[in-house]
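Enquirer: When you get a sec, could you give me coordinates for this:
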Amino acid sequence: MISEKDFIASDYSNVVEKGSFQWSAPSNIALVKYWGKKENQIPANPSVSFTLNHCKTITQLGFDKKQNDGVFSFDLLFEGQPKEDFKPKIQKFFERIFEYCPYLKDFHFTIDTRNTFPHSSGIASSASGMAALAMNIMSLEKALNPTMTDEYFHQKASFLARLGSGSACRSIKGQVVVWGNHAEINGSSNLFGVEFPSVLHENFKNYQDTVLLVDKGEKQVSSTVGHDLMHNHPFAERRFEQAHTNLSKIKSVLASGDLEAFIKIVESEALTLHAMMMTSMPYFILMKPNTLEIINKIWNFRNETQIPVCFTLDAGANVHVLYPENSKEIILQFIKNELVGYCQNGQYICDQIGVGAQAI
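Expert: Okay, here's the model as predicted:
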């Protein structure tokens, strides 16, 4: 079994003075949610997600060799402009991963990052942002150690991304990614994400995700605070058991193509996540009235048409509408006719299942 120690970089066979890399990494949407974590970004339960395609972060990492003066040295640009308020998060990330990447203090970095989706659009950018940065850091490590295998490269990139943002480890590689130990998923780990082990059924190829932007404001409660509320939650242990059970179920569903079963699991998981927040102390209602209006509209449409469309939610008010590619035309018409009015400024983003991070 792979441990944290396996990711400590030691021997560098190459000398690198300066250069740059550029990677894109997508966001992802969890089907079975993780909520609650232990020390060092270890999940309290396993999760599985669809990797997205269009909603991504593009990050360029420039590096120049310097004297190792015992400090991290970097400039941070967002869309080409200095972004000082992002720097503490990157500083904290470097501190967390330094044990595994001791070469970080040997270079001055210029990090230039941008999102393909609007900033403050209500879509979490921490997963895509940390995944893109982790891929760049691993490109530097591979330049220092060219004998590194591709498997190790991607495992360690996912491991590092997790230390920046838990769900970022699911944005590295694969259409469907599992994070967290699970008895039925070979190679599954709390330390990094792994590709879904079974062949994905044709029903889920190019699966669509239209994100309805109900509320683009700042999150009512941060993910860190939300996860912490699970520590003394009265229903936590039962929830963790449920997640394991649902992951077993969805593993079979993704292989068999059973869309009816998929819908039941995915919608139940979304509502359970919000139920946990509503029953924590302190408690939060993260949905907005328009979130509920959209959910009811989706249910009514599905009942009337028998088209397999469903929703899922992150820890916020926005709604991800999930549906097969062969229903795309009619679902987009339904969204325009009946759901856009519930979106802030009528905004929504069309996306679909993707494959993970890509070098540019």
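Enquirer: all contacts plus neighbour counts: C-alpha atoms, from now on.
Expert: Will do.
Enquirer: Which parts of the longest strand seen in the chain count as buried, going by neighbours?
Expert: Secondary structure of the chain per DSSP state E: the longest strand is strand 47-65. Buried residues in strand 47-65, counted by 16 or more other C-alpha atoms under 10 Å: 47-63, 65.
Enquirer: In terms of secondary structure, what does the helix or strand following that strand contact?
Expert: Next in sequence after strand 47-65, counting helices and strands by DSSP states H and E, comes strand 73-78. Counting contacts by 3 or more C-alpha pairs under 8 Å, 6 or more residues apart in numbering; DSSP states H and E, strand 73-78 is packed against strand 107-115.
Enquirer: Find the nearest non-adjacent residue to the residue of the chain most remote from its centre, please.
Expert: In terms of distance from the mean C-alpha position of the chain, Q67 ranks first, at 35.2 Å (C-alpha atoms, centre = their mean). In space, and not counting its chain neighbours, Q67 is closest to D106: 6.2 Å by C-alpha to C-alpha, 6 or more residues apart in numbering.
Enquirer: OK, contacts around the residue nearest to V71 when sequence neighbours are not counted?
Expert: Computed as C-alpha to C-alpha, 6+ apart, the closest residue to V71 that is not its neighbour in sequence is K105, at 5.9 Å. By C-alpha atoms under 8 Å, 6 or more residues apart in numbering, the residues touching K105 are N68, D69, G70, V71, F72, S73.
Enquirer: go again using 7 Å as the cut-off
Expert: By C-alpha atoms under 7 Å, 6 or more residues apart in numbering, K105 lies in contact with N68, G70, V71, F72.
Enquirer: Please apply the same query to L247.
Expert: V32.
Enquirer: Tell me how far I8 lies from F98.
Expert: Distance of I8 to F98, given as C-alpha to C-alpha, to the nearest Å: 9 Å.
Enquirer: quick revisit: of the contacts of K105, which is the nearest to V340?
Expert: Nearest to V340 among the contacts of K105 is F72, at 45.6 Å by C-alpha to C-alpha.
Enquirer: Any chance you could list what contacts whichever strand or helix holds S158?
Expert: Element membership of S158 [criterion: DSSP H and E] is helix 150-164. Contact with helix 150-164 is made by 7, 40-41, 93, 96-97, 130-131, 134-135, 138, 168-169, 172, 191-193, as judged by C-alpha under 7 Å, 6+ apart.
Enquirer: Try it again at 6 Å.
Expert: F93, M130, A131, A134, M135, A168, C169, I172, L191, F192 (C-alpha atoms under 6 Å, 6 or more residues apart in numbering).
Enquirer: one more, for comparison:
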Amino acid sequence: MFSNQDFVATNCGSVEKATFSWSAPSNIALVKYWGKKETGDQIPANPSISFTLSNCKTITSLNVSAKQNPSDDFSFDLLFEGKPKEDFKPKIQKFLERIEGYCPYLKSYHLEIDTQNTFPHSSGIASSASGMAALAVNIMSLEKMLKPEISKDYFNQKASFLARLGSGSACRSVHGKVVIWGKHQDTTESSDLFGVEFSEVHENFKNYQDTILLVDKGEKQVSSTVGHNLMHNHPYASQRFDQAQYNLTAIKQILSQGDLERFVELVESEALTLHAMMMTSMPYFILMKPNTLEIINKIWRFRNETQVPVCFTLDAGANVHVLYPESVKEKVLQFIQNELVVYCQNGQYICDQIGNGSQLIMDNGKEECY
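Expert: Reported below is the predicted structural model:
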């Protein structure tokens, strides 16, 4: 188990130029992370567990060149979908400042970051998670070039650690199909610093499907950062954090045993609890839309009538993630087409499934993939 101090890079070599490209997926939490400890370094108030997705991802290229005139400032250009994106730059600047102590070599280089999403930005799909995870693994590719001796485990855990400092849930997008983040009383290897893979998953949950119904593709009315901060004085915060510990213990058992019925109950309860926390904070807010509720009621009716183990979950937004086993994919997609598409903005939805985490696309021509 690595500590903060273990991730401080020392005795690094140097390169003149390097180019890397990685993809990193979004993830969907089953037990939700909502609330941060007041330490300022993205430490979760409760543990969470998520499915890593496959198709909803960020693809980021990093071009690195040694500075001709070294300075104490970070130097970077940022492109989003091939065009300069000035309004993203403050977030990247803040991220680089947060990781400076762990990656001091970055100030020796000019960075050109070129990024794109396969899904709508700021639409309730975790674009910050995939974006920061993709940037973190690119930075770790640079570090591995500077320190070739670092191990695969170190690479993945430090990438997750760095991603967390950009966006908390990003640490769950680096490695693994099912990932736990946050210190959990019944998971010895769990950590607040990075995500760890949960591998004891029953066949019932292999290739699990997630169809994301895009109810509202606009930017969220309330940012996740604001929402997390509202948990500091929330009247139900301590009960919620205890509930998350309990539910994480329960869902580990559910995933190991393949219990689809209990999975449905717990995942839907977690989704509604997340939004209940929003509705009972001060100030309070509602991110669900009328069509979100219509979809939920349709799913409940369909499940009761057909006994198909399909359920929903929600992130901090209006979109609905429809979760179901691969074995019932044809039935559920037909149901979505017949009854749910009408509630999606412009009839749009995304078909996805459990994925493996970040993937190397280019590493200066090398095939080695961490």
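Enquirer: hang on, the earlier thing: which secondary structure elements does the longest strand of the first structure contact?
Expert: strand 18-32, strand 107-115, helix 126-144, strand 176-179, strand 348-352 (3 or more C-alpha pairs under 6 Å, 6 or more residues apart in numbering; DSSP states H and E).
Enquirer: post-alignment, that strand versus the second structure, mean distance?
Expert: Superposing on the second structure and averaging over aligned pairs (mean C-alpha distance after the TM-score superposition for the first structure), strand 47-65 of the first structure comes out at 0.2 Å.
Enquirer: Likewise for stretch 22-31 of the first structure?
Expert: After superposition onto the second structure, stretch 22-31 of the first structure sits on average 0.1 Å from its aligned residues (mean C-alpha distance after the TM-score superposition for the first structure).
Enquirer: and what of stretch 263-278 of the first structure?
Expert: Mean for stretch 263-278 of the first structure is 0.4 Å (mean C-alpha distance after the TM-score superposition for the first structure).
Enquirer: Pull the distance from that stretch to the chain's centre.
Expert: 17 Å (C-alpha atoms, centre = their mean, to the nearest Å).
Enquirer: Flag every buried residue along it.
Expert: Buried residues in stretch 263-278 of the first structure (16+ other C-alpha under 10 Å): 263, 265-270, 272-277.
Enquirer: The residue opposite F204 of the first structure in the second structure once aligned and E326 of the second structure, how far apart?
Expert: If you follow F204 of the first structure across to the second structure using TM-score structural alignment, you land on F205. Using C-alpha to C-alpha, we find F205 of the second structure at a distance of 8 Å from E326 of the second structure.
Enquirer: Next: L96 of the second structure.
Expert: Counting by C-alpha to C-alpha, the separation of L96 of the second structure from E326 of the second structure is 40 Å.
Enquirer: Pick out whichever of these two has more residues nearby.
Expert: Set side by side, L96 of the second structure and E326 show more neighbours around L96, with 22 against 16, by other C-alpha atoms under 10 Å.
Enquirer: leaving aside the residues next to it on the chain, what's closest to that one?
Expert: Per C-alpha to C-alpha, 6+ apart, closest to L96 of the second structure is F74, 7.5 Å.
Enquirer: Trace that neighbour over to the first structure, please.
Expert: Using TM-score structural alignment, F74 of the second structure pairs with F72 in the first structure.
Enquirer: Distance check, that match against I307 of the first structure.
Expert: 53 Å.
Enquirer: and if you look at H201 of the first structure?
Expert: Distance from H201 of the first structure to I307 of the first structure, by C-alpha to C-alpha: 18 Å.
Enquirer: hey, where'd the helices end up in the stretch 151-300 of the first structure?
Expert: 223-228, 236-256, 259-278, 289-305 (DSSP state H, counting those that start in this stretch).
Enquirer: relative to helix 126-144, how tilted is the helix holding S158 of the first structure?
Expert: 140 degrees (axes from the mean of the first three to the mean of the last three C-alpha atoms, to 10 degrees).
Enquirer: Stretch 109-116 of the second structure corresponds to what range in the first structure?
Expert: So stretch 109-116 of the second structure sits over residues 107-114 in the first structure, by TM-score structural alignment.
Enquirer: which residues sit against the matching stretch?
Expert: 57-66, 73-79.
Enquirer: let's see 8 Å
Expert: 57-68, 72-80, 129.
Enquirer: quick one on the thing from earlier: return the set of buried residues in the helix holding S158 of the first structure.
Expert: F153, H154, Q155, K156, A157, S158, F159, L160, A161, R162, L163, G164.
Enquirer: what range in the second structure does it sit on?
Expert: Against the second structure, helix 150-164 of the first structure falls on residues 152-166 (TM-score structural alignment).
Enquirer: how close does the matching stretch sit to the first structure?
Expert: Stretch 152-166 of the second structure sits 0.3 Å off on average (mean C-alpha distance after the TM-score superposition for the first structure).
Enquirer: residues in contact with the residue nearest to V211 of the first structure when sequence neighbours are not counted?
Expert: Once flanking residues are discounted, V211 of the first structure sits nearest to H320: 4.5 Å by C-alpha to C-alpha, 6+ apart. Shown in contact with H320 of the first structure (C-alpha under 8 Å, 6+ apart): D209, T210, V211, L212, F311, T312, L313.
Enquirer: Pick the one among the residues you listed closest to Y283 of the first structure.
Expert: L313 (17.6 Å).
Enquirer: burial measure for the closest residue to Q60 of the first structure other than its chain neighbours, as a count.
Expert: Leaving aside its chain neighbours, Q60 of the first structure sits nearest to Q22 (4.1 Å; criterion: C-alpha to C-alpha, 6+ apart). Close neighbours of Q22 of the first structure, defined as other C-alpha under 10 Å, add up to 20.
Enquirer: and what of T280 of the second structure?
Expert: 16.
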